[in-house]
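> test case, fold it:
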Amino acid sequence: MRLKLICALAIAGIALSGCSLPRGAGITSEVLHEQNAKEPTFSVVAVSRSNVAQVASWPVTGWSGGYNWIPAKGGPNGVSIVSGDHVKLVIWDSQDNSLLTAAAQKQVSFAPMEVSPQGTIFVPYLGEIVVNGLTPSAAREVVQKAMEPIAATAQVQLSVEAGMRNSVDLVSGAGKPGTYPLPTRNYTILTLLAEGGGIDPTLKNPLVRLIRDSKTYEIRADRLFAEANKNTTLRGGDKVIVREDDRYFTSLGATGSENLIGFERESITALEAMSLVGGLNGSRANPKGVLILREYPQKALRADGLKGPKMRNVIFTFDLTTADGLFAARNFKVNPMDTVLATESPLATANTVFGLMRTVVGLNNAL
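All right, here's what the predicted structure looks like:
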């Protein structure tokens, strides 16, 4: 009677192993079962060193595939005067019969004058003087020379207050957002971030965005800090925004973490992704069955499957028990919105069944 009971439980356990025991993910054969159907809805690509370069040439998904940025380019020291700036003049004249100063005074100050859309300022007795595109020192010399016919000994002092076209906006993501005037033509984005209190430390994987002339440029903050040639020079009217890099991939199955995983770098390989999710669960995962699920846009499809996938839904498979599979995973880039799935090992299910049987036998012996 006892033997019959054990056999019955063993048969039931084997049946359970095939269909109903609780697991974190399916086994590889279950997930990929449809690939053998007459009309499958996805294609399967086993990634190896022989085809990883070909797959890498397929259109990227989830983002543009790279950040565009303006390389650093220095300019001459000083800032050119532009429309909207305010120019202040102080004229010193020692002549007793000066046209500009009162009898008891030797200098006269003019209220700040806004540079017109035509790039000029109006100076009494001199008329419109073009200052657009000049540095403050060059503009002072122009005013000085224009004044010689009426006040040969007069001295001109000129200062400029930057208008909106000679300032930049630090919009968000820093300690002190605001509008910052450009003191020189060599004012860089790192200087702006430093004066703005630095990047908000609560931002994860910060991204720096520059808006200029209706175009948007982006770079990861860590790369901006690391590469000197990325410290671009700012122009008047630039807007700088610091925000979190919102790219992510999904981790599921027998991994160390089932979660949305943010991109800690500009690009992440499949092997690095496994590290970010805490690796494979040693007691559950099948290292021969690591899958990456990806969806391509319709325009990316190619009939030959060389320069693009044949189907929109693609499952890439990796065997991490071989050197070929490890090197392939090391060179395969995960795209934003991908799903990294570690399938369950069939042995894990079998061990669960045998553990159940041992428990049942133990209970039966106790009867």
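> use CA for all of it now, contacts and neighbours both
Will do.
> can you pull out the helices in the stretch 151-300 of the chain?
Counting by DSSP state H, counting those that start in this stretch, the stretch 151-300 of the chain has these helices, from start to end: 189-195, 221-226, 270-276.
> outside of the second one itself, list whatever touches it.
Outside helix 221-226, the residues that touch it by C-alpha atoms under 8 Å, 6 or more residues apart in numbering are L190, N205, P206, L207, V208, K230, N231.
> next, the structure of the following sequence, for comparison with the previous one:
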Amino acid sequence: MRSRASVVVPAILSVVLAGCNALPSEGPQSKQIEKTYLEKNTAGFVLVNVNRSVADYLARHQALSFGDRFGKGKPNRAELIGPGDVLTVTIWEADQTGVFASTSTADRGTIPDVEVSSRGTISIPYAGSIKAAGRTPQGLAASIAKALSNKAVEPQVHVARKEKVASVVTVSGGVGKPGLYPLSLRGDTLLDVIAGSGGTSDAAYDTVVSLTRHGEIASSYLDHVQETPADNIYMRPGDLISIEKMPRTYSAFGAVERKGNIPFGASNLNLIEAVSKASGLADIRADPTGVFLFRFEKRAAAERFSSQPIQVQGDLVPVIYRLNLRDANQYFFAQAIAMQDRDVIYVADATTVALQKFLALLGSALSPPASAVRTVNSVNTLQGN
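Just a heads-up that it's a prediction; the model follows:
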């Protein structure tokens, strides 16, 4: 007759073995990710094994910024008059009996607070409507003098801008003094205007600068503008600048020591530094051949490295980059890959982890419960007595 153990143990083994793939885990193993990519890729992601060409491409291709979007431009010296500007026009004549003579100053007439209309014109007595927008004050003065030449006595004209409404930029958000800022005659860059508005007290690597020009919007972190002269572009009248604190973060999951949302805390962060900030790979659990970086990439980058047809539509494609940190070369490749805001790092469990969990579960299943042990001990004690 078979013992009870010879019947129970095989039954337990069959149940545990059947559920081995369902053991608790924070995420898929490396082989499972590859299998999903090839067989059940409903998300349409691209799986890319990192090599030198991939690392070189990611190191060279960064997000478009102000210089790429708008061009560096040339200094806007704010000399040209525009709609909304308020002017002061002073007219001198050679004869005290001229049309602009006054009781206080016989040879001079002053027309204060002349506002440039939305059509870019001003109205001057005896001269009529004159185009002002797009001209310098000196050029406008010459045009007024010419228009008055047949009505005034040898007119001389001076034009000054009392209010520069057309040549201003707007700065809002986290700066010392938000408001309207006239552009200077020397020409102002983006950093000039930010400094003139009091700057920001937040770290440059946590500060996002957004620029709206003619309805088009571009954004960049302030530290990037400071480090990239081509992105410190010249301002144009009507530009809108917004400053906002927005720390860059990434997420770390799987077999790492520190999980969750982690701030960059620096101007630049590469992939190997990001893994280090997550306290590195968990010694017992981690699969060094299964370190993954999840992000959305431009379609051109995804198509460049995909080994399968891309199934998703749109400009952004989900991409998973896989590194094998058992290969020393991969550490250099990882240093070339700059982290981006909202990236996700996932480190897969080693295959031995599932085996360890299985053995622990098996040992738990075969060990008698404590109550049973106490009962057996009690019986033995009674029999001994």
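> would you pull the TM-score for this pair?
The TM-score (TM-score structural alignment, normalised by the length of the first structure) is 0.72; 347 aligned residues with a C-alpha RMSD of 4.7 Å.
> please identify which of the contacts of helix 221-226 of the first structure is nearest to M357 of the first structure.
Nearest to M357 of the first structure among those: N205, at 48.8 Å, using C-alpha to C-alpha.
> that closest one against E244, yeah?
Yes: counting by C-alpha atoms under 8 Å, N205 of the first structure does reach E244; the two are 5.6 Å apart.
> between the two, who's got more neighbours?
Set N205 of the first structure next to E244 and count neighbours by other C-alpha atoms under 10 Å: N205 wins out with 19 against 16.
> please say which position in the second structure the more buried one maps to.
The alignment partner of N205 of the first structure in the second structure, by TM-score structural alignment, is D206.
> name the nearest residue to that match, sequence neighbours excluded.
P247 (4.3 Å; C-alpha to C-alpha, 6 or more residues apart in numbering).
> can you tell me how far that neighbour is from D223 of the second structure?
According to C-alpha to C-alpha, to the nearest Å, P247 of the second structure stands 12 Å off from D223 of the second structure.
> next one: L191 of the second structure
Separation of L191 of the second structure from D223 of the second structure (C-alpha to C-alpha): 11 Å.
> I14 of the first structure: what's it in contact with?
Residues in contact with I14 of the first structure (C-alpha under 8 Å, 6+ apart) are V353.
> quick one: the strands in the stretch 101-250 of the second structure, in order.
Ranges of strands in the stretch 101-250 of the second structure, per DSSP state E, counting those that start in this stretch, are 108-115, 121-124, 128-131, 156-163, 168-173, 179-182, 207-213, 216-221, 240-245, 249-254.
> tally of neighbours for the closest residue in space to V86 of the second structure that isn't next to it in sequence?
What sits nearest to V86 of the second structure in space, not counting adjacent residues and going by C-alpha to C-alpha, 6+ apart, is E115, at 4.4 Å. Around E115 of the second structure sit 22 other residues, with neighbours defined as other C-alpha under 10 Å.
> next up, the contacts around E115 of the second structure.
So, once contact is read as C-alpha under 8 Å, 6+ apart, E115 of the second structure ends up touching P83, G84, D85, V86, L87, I122.
> tell me which residues in the lengthiest strand in the second structure are buried?
Among the segments of the second structure that qualify as a strand by DSSP state E, the longest is strand 286-298. By 16 or more other C-alpha atoms under 10 Å, the buried positions in strand 286-298 of the second structure come out as A286, D287, P288, T289, G290, V291, F292, L293, F294, R295, F296, E297.
> again, but for stretch 129-138 of the first structure
Of the residues in stretch 129-138 of the first structure, I129, V130, V131, N132, L134, T135, P136 count as buried by neighbour count, 16+ other C-alpha under 10 Å.
> do stretch 208-225 of the second structure as well
By neighbour count on 16+ other C-alpha under 10 Å, the buried set for stretch 208-225 of the second structure is V208, V209, S210, L211, A218, S219, S220, Y221, L222, D223, H224, V225.
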